[in-house]
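Chemist: Pasted the sequence and its predicted model underneath.
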Amino acid sequence: MANWLDTPQRYGRISRGFHWLMAILFAWQFAGALLYVSIGDTAVTKFVGGTHLTMGFTLFLMVLLRGAWALLNLKRRPPHHGRQGHAAVAGHALIYFIMIFQPGIALLRQYGSGKGFSPYGIPLMSVRDSKIEWMMLPADRLHYWLGFVFLALLIGHTTMALLHRTVWKDDVLSRMT
């Protein structure tokens, strides 16, 4: 059972599984968004981007589960020390905030649009004839740009992991691999 739980030396299999599965799903999300921005509305874009809503909902559920798992393992997790440790905690808090806020406002927009939403065939939001503008406004204004802010944060996160490995030669990256 110890391999499944986090320890002060290393994240457990469940934490690592959440991390890497979410990394793959976010890569798919960003691939669709970047394809749409770069080549427009094409068959390729529709194939990759056609799962954006359902994948975003899936990631939203996963981050909630991952956050709950992290809280359950909080006393067992690898510690963060010093200024770099405080910066890592702040960076991770910002990443978690965006991973919750971004799909949250997207779901609010979806409900406000009246279009309905049935991820994996499960009806969560019914179709309505009317729109609720105030529910759509936050995502209309922020979702697109916040996605690119999030991408920049993830690039920074990856860069810092690689710096820890190659420049500072510590074991930070090995905790999650």
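Modeler: Arrived safely.

Chemist: contacts and neighbour counts: CA atoms only from here.
Modeler: Will do.

Chemist: Check the burial of residue 99 by counting its neighbours.
Modeler: Neighbours of residue 99 under the rule other Cα atoms under 10 Å: 20.

Chemist: what's the answer for residue 82, then?
Modeler: Residue 82 has 8 neighbouring residues, counting by other Cα under 10 Å.

Chemist: Repeat that for residue 77.
Modeler: 20.

Chemist: go on, residue 13?
Modeler: 17.

Chemist: And here is the other one:
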Amino acid sequence: MTIRDSTARYGAVSRAFHWAVAALLLWQFGGMLSERILGEDSPLAAALSANHKQVGTILFVLIVARAVWALVNRGRRPAHGPGLQGYAVRLGHFALYALMLAVPSAALLRAWGNERAFAPFGFQIFASRSPDEVVATATAIGSNFHGELAWIMGVLILGHIAMAVLHQVVLRDGTLKRMAG
């Protein structure tokens, strides 16, 4: 298996990014869904969402690296197909990348503007603020968009999975194999 992408299949780095991000997003959504369904005090919800900020930080770093890697390999990646279908695939992937960047960006904006320090893994990224130094606009934007955009991204992810299954089971065109191995 090659490191870089080719027109026939995604390389080892793209696959590693894809599946690492998928696993961490599953963890994040599992935590949020368990909070919604079972309540925040549920042991499962507490276990899955206790490290939401740390997992989100790792996700953000991986997503930025993944986006850079995708740009580096842009001309080498498998084609999405011609016509309307190809356009829909490109648009869907663009929306997923945009949301994967926007969701943690909203959380970072909220963390930057609020009172609490943001120090995932003990490394301070944003210092705490006194109540009179809070940037209300930043916290409001972050609070209003982080969760809502995440749920929209969740719907797009479900559509992405459904299309992968459709290509594998119904169309049998090898699309899933290019990313799965």
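Modeler: That came through fine. If you're wondering where the values come from, they're calculated on a predicted model, not measured in any experiment.

Chemist: Tell me which stretches of the second structure form helices.
Modeler: With DSSP state H, the ranges of helices along the second structure come out as 12-38, 43-49, 52-72, 83-113, 136-165, 175-180.

Chemist: packing partners for the first one?
Modeler: When you say that, I think you mean helix 12-38 of the second structure. helix 43-49, helix 52-72 (3 or more Cα pairs under 8 Å, 6 or more residues apart in numbering; DSSP states H and E).

Chemist: Show me what the longest one is packed up against.
Modeler: Here helix 52-72 of the second structure touches helix 12-38, helix 83-113, going by 3+ Cα pairs under 8 Å, 6+ apart.

Chemist: report the angle between the axes of the shortest one and helix 52-72?
Modeler: What that stands for is helix 12-38 of the second structure. Orientation check (axes from the mean of the first three to the mean of the last three Cα atoms, to 10 degrees): helix 12-38 of the second structure against helix 52-72 gives 150 degrees.

Chemist: how big is the offset of helix 12-38 of the second structure relative to the first structure?
Modeler: For helix 12-38 of the second structure, the mean deviation from the first structure after alignment is 0.4 Å (mean Cα distance after the TM-score superposition for the first structure).

Chemist: Residue 126 of the second structure and residue 118 of the second structure, how far apart?
Modeler: Distance, residue 126 of the second structure to residue 118 of the second structure, by Cα to Cα, to the nearest Å: 5 Å.

Chemist: same deal with residue 143 of the second structure?
Modeler: 15 Å.

Chemist: Kindly report the same for residue 95 of the second structure.
Modeler: Taking Cα to Cα, one finds residue 95 of the second structure at 28 Å from residue 118 of the second structure.

Chemist: More neighbours: which of those two?
Modeler: More crowded of residue 95 of the second structure and residue 118, by other Cα under 10 Å: residue 118, with 19 against 14.

Chemist: hang on, the earlier thing: mind checking which of the helices and strands packed on helix 12-38 of the second structure is nearest residue 16 of the second structure?
Modeler: Closest approach to residue 16 of the second structure among these (Cα to Cα): helix 52-72, 9.4 Å.

Chemist: quick one: the closest one to helix 83-113, angle?
Modeler: Using the same axes, to 10 degrees, the direction of helix 52-72 of the second structure lies 140 degrees away from that of helix 83-113.

Chemist: now what about helix 52-72 of the second structure, what contacts it?
Modeler: Residues outside helix 52-72 of the second structure that contact it (Cα atoms under 8 Å, 6 or more residues apart in numbering): 14, 17-18, 21, 24-25, 28, 31, 97, 100-101, 104, 120-121.

Chemist: Which among the residues you listed count as buried?
Modeler: 14, 17-18, 21, 24-25, 28, 31, 97, 100-101, 104, 120 (16 or more other Cα atoms under 10 Å).
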